[in-house]
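In: Predicted model follows, preceded by the sequence.
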Amino acid sequence: MSEPSPSPVDPDVDLTVTAERVELHPSPIPVLAAVSVGGMLGAAARHGLGVAWPHTPAEFPWATLVVNVSGCLLIGVLMAVVTRVGSGRLLRPFLGVGVLGGYTTFSTYVVDIQQAVAAGRAGVGLLYLAATLVAALAAVWAGVGVTGRLIRRRTARRRGGQENR
């Protein structure tokens, strides 16, 4: 019986292994620029959603929930692509660290919970705490799983098409 394939792992998780940080060579400046520009774009998108979908401390913070869950889904998709297909030097820093790092906002998540509790809406705060945790983890899992299956299917079709030529 074969073991299931491991979940994708970000190639630079172990920062002590220089060979796994290839995007930093020969200079980290392009990476820092990519992260900065991506972060501005992600933060602007998050801010726009917050302005378009405001809430009071006593209300459920739907905008922040949608931002964090959609960001987790996209992080799952990105990690599946990066680990199964590969990427250029700046794709992961720009999209993963920059855009999605600036877009998602777990600090606002915690502040929203605190404000709901302070407004006498502990039930809303607890519901939001649990809903975000469960939905965010499910979104990452779904992003990695669905994207991985699509990549495998696409790869299998390409191999099949080349064999039939």
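Out: Yes, it's here. Just so we're clear, the structure is a prediction, and the values are computed from it rather than from any experiment.

In: For the rest of this, base every contact and every neighbour count on C-alpha atoms.
Out: Will do.

In: Please name the residues that touch residue 48.
Out: Contacts for residue 48 (Cα atoms under 8 Å, 6 or more residues apart in numbering) come out as none.

In: how much space between the closest residue to residue 53 other than its chain neighbours and residue 108?
Out: Distances taken as Cα to Cα, 6 or more residues apart in numbering place residue 63 nearest to residue 53, at 5.8 Å, with adjacent residues excluded. Per Cα to Cα, to the nearest Å, residue 63 is found 11 Å from residue 108.

In: So between those two, which is more surrounded?
Out: residue 63 (18 against 14; other Cα atoms under 10 Å).

In: Quick check, central residue of this protein?
Out: residue 75 (2.4 Å; Cα atoms, centre = their mean).

In: Just the element for it, please.
Out: Here residue 75, judged by DSSP states H and E, is contained in helix 62-84.

In: Packing partners of that helix?
Out: helix 29-52, helix 100-103, helix 106-118, helix 122-163 (3 or more Cα pairs under 8 Å, 6 or more residues apart in numbering; DSSP states H and E).

In: go with 6 Å
Out: Secondary-structure packing of helix 62-84 (3 or more Cα pairs under 6 Å, 6 or more residues apart in numbering; DSSP states H and E): helix 122-163.

In: ok, structure two:
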Amino acid sequence: MSALLVALGAAVGAPVRFLVDLELKHRLGAAFPWATLLVNTVGSLILGALMALPLSPGATALLGTGLCGALTTYSTFAYETVQLTRAGSRGRALLYVLANLCLGLGSAWLGLTVTALLFG
């Protein structure tokens, strides 16, 4: 049952990531990977908030592993960092790495803290 719940959550998270990527590349261009930074930040915020709630294992599988796992992407983050570096944009690559780490960790902490204050 958990695998089905993970798949259902992923069936929402992955298309959202894809659509965000299309929209931001259309609006902002492809010089910087804004979409991956955004979905990683938002996914970390959501996962942080979920950590503060007393969820059932099924809800955790659906929302945490499935939705957030498919919405966020470490592999694309790594790929885009390498591509920026190969293109000679070492400064952008470093900014991208630092932004993903700081925004991801900060968002997870913020989601956890705010949710715990509101519902804890």
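Out: Sure thing, it's come through. Please read these numbers as outputs of a predicted model, since none were measured by experiment.

In: still on that earlier bit, need the residues that contact the helix holding residue 75 of the first structure.
Out: Contact with helix 62-84 of the first structure is made by 8, 50, 53, 100, 104, 136, 139, 140, 143, 144, 147, 148, as judged by Cα atoms under 6 Å, 6 or more residues apart in numbering.

In: What residue in the first structure is paired with residue 80 of the second structure?
Out: When the first structure is aligned by TM-score structural alignment, residue 80 of the second structure is paired with residue 112.

In: How much space separates residue 67 of the first structure from residue 60 of the first structure?
Out: 14 Å.

In: which one of these two has more residues nearby?
Out: residue 67 (22 against 19).

In: which residue lines up with that one in the second structure?
Out: In the second structure, residue 67 of the first structure lands on residue 39 (TM-score structural alignment).

In: and if you look at residue 42 of the first structure?
Out: By TM-score structural alignment, residue 42 of the first structure lines up with residue 13.

In: again with residue 125 of the first structure
Out: Here residue 125 of the first structure is matched to residue 93 in the second structure, going by TM-score structural alignment.

In: Could you report the neighbour count for its match?
Out: The number of residues near residue 93 of the second structure, taken as other Cα under 10 Å, comes to 22.

In: where's it relative to residue 86 of the second structure, distance?
Out: In terms of Cα to Cα, residue 93 of the second structure sits 10 Å off from residue 86 of the second structure.

In: Spatially, and excluding backbone neighbours, which residue is closest to residue 71 of the second structure.
Out: In space, and not counting its chain neighbours, residue 71 of the second structure is closest to residue 13: 4.2 Å by Cα to Cα, 6+ apart.

In: make that residue 65 of the second structure, sorry
Out: For residue 65 of the second structure, the spatially nearest residue (Cα to Cα, 6+ apart) is residue 6, at 6.0 Å.

In: cool, residue 107 of the second structure as well?
Out: Spatially, and ignoring its direct neighbours in sequence, residue 107 of the second structure is nearest to residue 45 (4.5 Å; Cα to Cα, 6+ apart).

In: Tell me the residue in the first structure aligned with residue 55 of the second structure.
Out: When the first structure is aligned by TM-score structural alignment, residue 55 of the second structure is paired with residue 87.

In: same deal with residue 65 of the second structure?
Out: Counting by TM-score structural alignment, the partner of residue 65 of the second structure is residue 97.

In: Near the closest residue to residue 73 of the second structure other than its chain neighbours, how many other residues are there?
Out: Among residues not flanking residue 73 of the second structure along the chain, residue 40 sits closest, at 6.6 Å (Cα to Cα, 6+ apart). In terms of burial, residue 40 of the second structure registers 26 neighbours under the definition other Cα under 10 Å.
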